[in-house]
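K.L.:
Let's see this in three dimensions:
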Amino acid sequence: MSQISFADFFNSAKKAGPETGPVMPVAVPSSGIHRMINLEVARKQFISVFLHTARQLRRWDVFSDFITLAASELDLARVRTQESMERCRKICERYDSDDIKNLHELFRLMVCALEAEFHDFLGAIFMELELGDDRRGQYFTPYSVQSLMARMLIPGIKDTIRREGMITLSEPTCGAGGMVIAYAECLIEAGLNPSAQLFVNCIDIDPVAADMAFIQLSLLGIAAEVVTGNTLTLQFNRVRYTPVYYINGFEEKLQNQRRIRAMLDFIRGMKEAA
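P.N.:
Sure thing, here's the model as predicted:
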């Protein structure tokens, strides 16, 4: 079973006139029925709905708008801030009511795809739509390769968790978060719980890529600090934390881990000096 536990949809309201307030995110209507569908069906439906959404706009613009809206809704620390609501309102102004419904449907299908299988859904969609050719020649590593690389990092991981209570992972060029997802999947296969035992620091210079990672790690229940910025120059523009970071108390867990590491370093130094 997937770890997905949070799937709040952004508001479908569209600004009707000058007197209308900013768009407010709302929860999924309780009358809605969520039906589990397999990955291939979700992928095909996502592509179809996407290609029929706001045809007057460039595909890259529609994709990046969808990613911005979805990421804003999952950002628990900022979702109700004036800045976030104003940004979402301006995006929604570009779409008519049918297109807004399609954006809702894209979110639903994305959730269904991640429920069906632990994988880099948005990275695969990005490549299938050939959006990388439209902007900076950007390409994402296939998930099969990411899984192979992740498995190389697994040996000895249980010893680390027994010693420190959790493990941390750093991804300085995270893209859509595929490598992190593959690593979390390996932990699950090893009988571990990444929602409680894994914290990830992710960085990407492209704000859309960083948002893609933030969305997927949020929906898959992975505690992460997702930074938009340049790893080489250490210039950072935005930091976001996934919902599980707050829900599972990772701030305290990280403090405990630092204390344990400091104690182990002290003991190691004493033994070397003896």
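
K.L.:
Only C-alpha atoms from now on, for both contacts and neighbour counts.
P.N.:
OK.

K.L.:
so what secondary structure elements neighbour the lengthiest helix in the chain?
P.N.:
Assignment by DSSP state H gives helix 250-273 as the longest helix of the chain. Under the contact criterion of 3 or more CA pairs under 8 Å, 6 or more residues apart in numbering; DSSP states H and E, helix 250-273 touches helix 157-164.

K.L.:
by how many degrees do the helix it packs on and helix 250-273 diverge?
P.N.:
Calculated by axes from the mean of the first three to the mean of the last three CA atoms, to 10 degrees, helix 157-164 forms an angle of 90 degrees with helix 250-273.

K.L.:
For the longest helix of the chain, buried residues please.
P.N.:
For helix 250-273, a neighbour-count test (16 or more other CA atoms under 10 Å) marks 250, 253-254, 257 as buried.

K.L.:
residue ranges of the strands in the stretch 151-274 of the chain, please?
P.N.:
For the stretch 151-274 of the chain, the strands defined by DSSP state E, counting those that start in this stretch occupy 167-171, 198-204, 223-230, 235-241.

K.L.:
Could you also give me the structure for this next sequence, so I can compare it with the first?
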Amino acid sequence: MGKVTHQLRNENQKNITRIFDRLSQRNSRWTVWSDFVVMSAISISNTVDKVNEQSREQLYMDTIKKYTKAELLEFAQMIAELVMGMERNPNCDFLGELFMMLELSNAQNGQFFTPYSVCSAMAKLTIMDELHSKIETEGWVSVNDCACGAGALLIAFANECKEQNINYQRSVLFVAQDLDYTAAMMCYLQLSLMGCPGYVVVANTITNPVTTYDRKGLLPRDGQNIWYTPFYFTEIWQGRTICASIDRMFHQMPKPAPAEVKEEQQEITVTQSTKTDYPINETKAGQLTLF
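P.N.:
Got it, this is the predicted structure:
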């Protein structure tokens, strides 16, 4: 394990590796790593997502039964090292790199994460002139990685936004999906700690791709294992979800039959001419807004 420690990026990754080695004496290395990321993800999710809080809290309580109080304190220290490491250097795939260095990748399933340097180059090639223009026109954009792994590509995209003076916390919705539960939780953790608004879906992209009720991805369809990041619940993004919900509601309203049109015409005319304190306006993006 000394060789692995030597290859790690910073002191925080080395500290996590040392703790990880101690925790792996009683349980398998994969079990310890998976439990670490899942418990950490639940700790974040349950502060904001009250719909899924009860079921995830039960999963958390079932997971901690494997460990002693002293070992749970070690897990807490691992989370602290993760937070400090990403704060000191956000320009990396902190968990993805650590995962590969600890040799936890599954060769049989082809679970090899794309190096962050490659993801960074891809992000630079993907944007930025068109992105600036689209944000100016529509107010915000969405970006999707349908095989997110630990989230390196989305992290690189967020960092490139910062380089181009784009406030991704207000202007970009991040959508991620992965079949592997542990990888998806790694992505969720890193996007959450970077303040990326959006969500991670745990599902097979080929057989069950993420779909939404709105055209821009704000309202994912029910029935999927969805993990919303804390910034998805900020005021600006919740306002946008309300607008998307209103837009969806109006599009779903049944059109009146021809015979009913004349009968309702007078009532509609009166309603339209009546002033209200809360008019519904339309944004440049074509969304309805109450603001």
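
K.L.:
if we can go back for a sec, any chance of the strands of the stretch 151-274 of structure 1 in CSV, with distance to Thr68 of structure 1 and mean neighbour count too?
P.N.:
Below are the strands of the stretch 151-274 of structure 1 laid out as CSV (distance: least, CA to CA, whole Å; neighbours: other CA atoms under 10 Å):
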stretch, distance to Thr68 of structure 1, mean neighbour count
strand 167-171, 21, 16
strand 198-204, 15, 23
strand 223-230, 13, 23
strand 235-241, 13, 15
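
K.L.:
Adding distance to Gly123 of structure 1, write those strands out as TSV.
P.N.:
Shown next, in TSV, are those (distance: least, CA to CA, whole Å):
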stretch	distance to Gly123 of structure 1
strand 167-171	16
strand 198-204	14
strand 223-230	16
strand 235-241	19
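
K.L.:
Between those strands, which one is closest to Gln138 of structure 1.
P.N.:
Checking these against Gln138 of structure 1 by CA to CA gives strand 198-204 as the closest, at 12.3 Å.

K.L.:
so that closest one corresponds to what in structure 2?
P.N.:
Aligned using TM-score structural alignment, strand 198-204 of structure 1 spans residues 172-178 in structure 2.

K.L.:
With structure 1 overlaid, how far apart is that stretch on average?
P.N.:
Averaged over the aligned pairs, stretch 172-178 of structure 2 sits 0.8 Å from structure 1 after superposition, using mean CA distance after the TM-score superposition for structure 1.

K.L.:
ok, residues contacting that stretch?
P.N.:
140-149, 151, 154, 184, 187, 196-205, 210, 217-218 (CA atoms under 8 Å, 6 or more residues apart in numbering).

K.L.:
all helices of the stretch 101-250 of structure 1, in order?
P.N.:
Using DSSP state H, counting those that start in this stretch, the helices of the stretch 101-250 of structure 1 run over residues 121-128, 143-151, 157-164, 178-189, 194-197, 207-219, 243-247, 250-273.

K.L.:
The second one: which residues count as buried?
P.N.:
Just to be clear, that refers to helix 143-151 of structure 1. Of the residues in helix 143-151 of structure 1, 143, 146-147, 150 count as buried by neighbour count, 16+ other CA under 10 Å.

K.L.:
average offset between that helix and structure 2?
P.N.:
Helix 143-151 of structure 1 sits 0.5 Å off on average (mean CA distance after the TM-score superposition for structure 1).

K.L.:
Tell me the helices and strands packed up against that helix.
P.N.:
Looks like helix 143-151 of structure 1 contacts helix 178-189 (3+ CA pairs under 8 Å, 6+ apart).

K.L.:
Go again with 10 Å.
P.N.:
Judged by 3 or more CA pairs under 10 Å, 6 or more residues apart in numbering; DSSP states H and E, helix 143-151 of structure 1 is in contact with helix 121-128, helix 178-189.

K.L.:
From the chain's centroid, how far away is the longest one?
P.N.:
Meaning helix 178-189 of structure 1. 13 Å (CA atoms, centre = their mean, to the nearest Å).

K.L.:
buried set for it?
P.N.:
Result for helix 178-189 of structure 1 [16+ other CA under 10 Å]: buried residues 178-187.
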